[in-house]
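Engineer: got a structure for you, letters missing:
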């Protein structure tokens, strides 16, 4: 199903954090107003825009924060517990639940979350939303299903990570840190092997949760003091150089397969005993030259004086030439099945709208939406006489201009006009959301299209068109299985509605 369960009459605008991916209901709202589809820094793969979630939604997604859904490696003992959840649009999420009053000021929490939520990169497990309700403070991120680096390095059951995969992890995390620094978010709190997660394709990603402190003014490091940057012990502040120090400890983890205190490792590196540091489970399957380069880099990262450490661009430049299996997919090196995106066969006969959506025929969908006009909007608004103000007339005029642009296939103008209508918020129209969703698809913005299709469903929970539009957007976002499921859901609703009409 979609994003919420009730049909409103108007839009409501009114630690060790070691994880596997590390009030009243209202609609999720975009908090940055931008589309994340395409463009520099976007990871692709269908990362949705940044939303404000309701507590009701997140309770539903996590079975009321059931202990069965906890994925923090420390379980319920973790300072801030992380849950696995599934939204009603079938997207899997990771939900980080902060302890009570970790962030007393809801505005400050929301501002921090929005800052992190602006980041979009294929090397990050991206932040897709937050919730601030009463004392509750929650972050919502993409779910990473294939465990943490710590699990693959320290607690593996089937196979140890081969050297090429370890070098890939090092590079990808360096790229993530470099991207964050470029985008003005250089501080990462408590970087360690639990913060590195593996996505459905086995690619390593950096958890976005570390980009936010565990509390407004709480500690930024919760690991053993032996692994904490020396300057943090002196002044309690995290700097870009502190993050590089922590990256050095992750490099040691990758090379040794153990969590070795930096001081001990540096003594061995200076004593040229680096082969003794290498993970014995690799059984000699590594290049001594490459190992020397990485140990050298780790040594630079772990320098006592922050100014003597490399920057993130240096990390990327050193690690990029060491990648020697670039053509081998990560899931092969990890030994996990390939992420299956095979579409399911529709279970119901498809209507013209369903058929157009299954074929991704945007032109045919446009023709059907133009012909249907607003006949499905009946009953979604009950307006009093007093609400027929000049603002109301202006809003309806904006919708009329949007309809003309939509009919004439001027989709960018239609988006602008429909947005004027939506932003006023006096009326809600599932048809406007569906039409703007198609406009976004025509403009190659599938994440925005999905958001609008979900909003159409919020207004009209049993409207098959809302589900059909979600199916098309999901398919455009390469989420083929979810798209097929949504198509079946839409066809089921459509069939049910036709039966009800036939029984009258």
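Structural biologist: Looks like it arrived, so ask away. Keep in mind that what you see is a predicted model, and the values were worked out from it rather than measured. Numbering: from 1, shown residues only.
Engineer: contacts and neighbour counts: CA atoms only from here.
Structural biologist: Noted.
Engineer: after the helix or strand encompassing residue 264 comes which helix or strand?
Structural biologist: Residue 264 belongs to helix 262-270 when elements are defined using DSSP states H and E. Next helix or strand after helix 262-270 toward the C-terminus (DSSP H and E): helix 274-277.
Engineer: Give the buried residues for that following helix.
Structural biologist: Going by neighbour count (16 or more other CA atoms under 10 Å), the buried part of helix 274-277 is 274, 275, 277.
Engineer: Please name every helix or strand in contact with it.
Structural biologist: When contacts are defined as 3 or more CA pairs under 8 Å, 6 or more residues apart in numbering; DSSP states H and E, helix 274-277 packs onto helix 262-270, helix 288-301.
Engineer: Residue for residue, what is the longest helix this structure has?
Structural biologist: Ranked by residue count under DSSP state H, the longest helix found in the chain is helix 480-502.
Engineer: which parts of that one are buried?
Structural biologist: Those would be 480-495, for helix 480-502 by 16+ other CA under 10 Å.
Engineer: got it, and stretch 297-314?
Structural biologist: 297, 298, 299, 300, 301, 302, 303, 306, 309, 310, 311, 312.
Engineer: ok, second structure coming up, stack it against the first:
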């Protein structure tokens, strides 16, 4: 395993690569600081994240991201090439992703028209496989804690890669959850138990993934559908149409002529991931299995979080929770049996890494 020290770059080299961090090379600006495009002496084009002095991503988060990214290797994770520490400067050097963030496509009226259903499904599946690696398949067990469309970067072939591990939490093999008094992340993507109680687990990442599925399918931001108090948010809008038997009403108009059965299945999976009760949410192993077509009949989704509906409807839905929990556990048990089958046919590893 590569030692983090071997990834350290000289500040002068990085500064020259970005032309002294000129605005012309700036790719984006966030709460952590700015990201610049640069070219190293060997000709390789890179992305340089320059943390600001007032960034929320302090030294602990900076070191956390270096140590995690140096050890995690997967085709659906952004690759860390190096870092730089000099004075107040904190720099991270990543592989350059020419198509930028997923948010720049699905929330742009012009760009999202270039992304057909096949492309969007590839992105959904790629994110799912990256999360499965973090949660189950890597030697390290990692909860990302800040999954959102802007933290999914797209390479030249529009393959998705999960980025920004500054808020991630690492667990030993037997660890699955934790608590914190400091709530960090992006509203609209954070699971309710994390927002209200500071509890996080693999299921909080599953919730964020479910929100992204609904955003990719609809082309709408999770927290920007209308500004009136009686206007539904994205989850509520999807749930309303789902219960009324009109799920395709929420689909991006650019996708209306695409595979309606697969689109509907993804909406179904998205709703399973954003259920209010974390025990009802599937694992990422089960999510990948559902995306690849198994099981044929999916569990019935229960009430999602942040739902804006009347109390009578909530009462009717809550009465069916026990049945849904049993159904979901039964489905996940069948998946685990399939993954452990003796004929070497697996669900989570359909493609070599």
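Structural biologist: Alright, I've got the coordinates. If you're wondering where the values come from, they're calculated on a predicted model, not measured in any experiment.
Engineer: so how far is the longest helix of the first structure off the chain centroid?
Structural biologist: In terms of CA atoms, centre = their mean, to the nearest Å, the centre of helix 480-502 of the first structure is set 27 Å apart from its chain centre.
Engineer: Can you state the residues of the second structure onto which that helix aligns?
Structural biologist: Under TM-score structural alignment, there is no match for helix 480-502 of the first structure anywhere in the second structure.
Engineer: Counting by contacts, list what that helix packs against.
Structural biologist: helix 352-358, helix 464-476.
Engineer: quick one on the thing from earlier: turn the buried residues of stretch 297-314 of the first structure into CSV, columns for distance to residue 254 of the first structure.
Structural biologist: Formatted as CSV, those follow (distance: CA to CA, whole Å):
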residue, distance to residue 254 of the first structure
297, 13
298, 10
299, 14
300, 16
301, 14
302, 15
303, 18
306, 22
309, 19
310, 19
311, 19
312, 18
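Engineer: and which of those residues is nearest residue 69 of the first structure?
Structural biologist: Of all those, residue 312 has the smallest distance to residue 69 of the first structure: 35.2 Å, by CA to CA.
Engineer: who are the neighbours in contact with the corresponding residue of the second structure for that closest one?
Structural biologist: Counting by TM-score structural alignment, residue 312 of the first structure lines up with residue 284 in the second structure. Shown in contact with residue 284 of the second structure (CA atoms under 8 Å, 6 or more residues apart in numbering): 128, 131, 132, 135, 206.
Engineer: let's go with 6 Å and repeat that
Structural biologist: residue 132 (CA atoms under 6 Å, 6 or more residues apart in numbering).
Engineer: Distance check, residue 433 of the first structure against residue 266 of the first structure.
Structural biologist: 59 Å (CA to CA, to the nearest Å).
Engineer: so where do the strands sit in the stretch 201-350 of the first structure?
Structural biologist: 204-207 (DSSP state E, counting those that start in this stretch).
Engineer: which residues in it form helices?
Structural biologist: 230-235, 240-256, 262-270, 274-277, 288-301, 312-319, 330-334 (DSSP state H, counting those that start in this stretch).
Engineer: just the ones you listed: most buried one?
Structural biologist: Of all these, helix 240-256 carries the top mean neighbour count, a mean of 25, counting by mean count of other CA atoms under 10 Å.
Engineer: tell me which strands and helices it is in contact with?
Structural biologist: When contacts are defined as 3 or more CA pairs under 6 Å, 6 or more residues apart in numbering; DSSP states H and E, helix 240-256 of the first structure packs onto helix 288-301.
Engineer: quick one: which of the helices of the stretch 201-350 of the first structure is nearest residue 122 of the first structure?
Structural biologist: Judged by CA to CA, the one of those that comes nearest to residue 122 of the first structure is helix 330-334, at 13.8 Å.
Engineer: which residues does the aligned partner of residue 212 of the second structure in the first structure contact?
Structural biologist: Counting by TM-score structural alignment, residue 212 of the second structure corresponds to residue 250 in the first structure. By CA under 6 Å, 6+ apart, the contact set of residue 250 of the first structure is residue 192.
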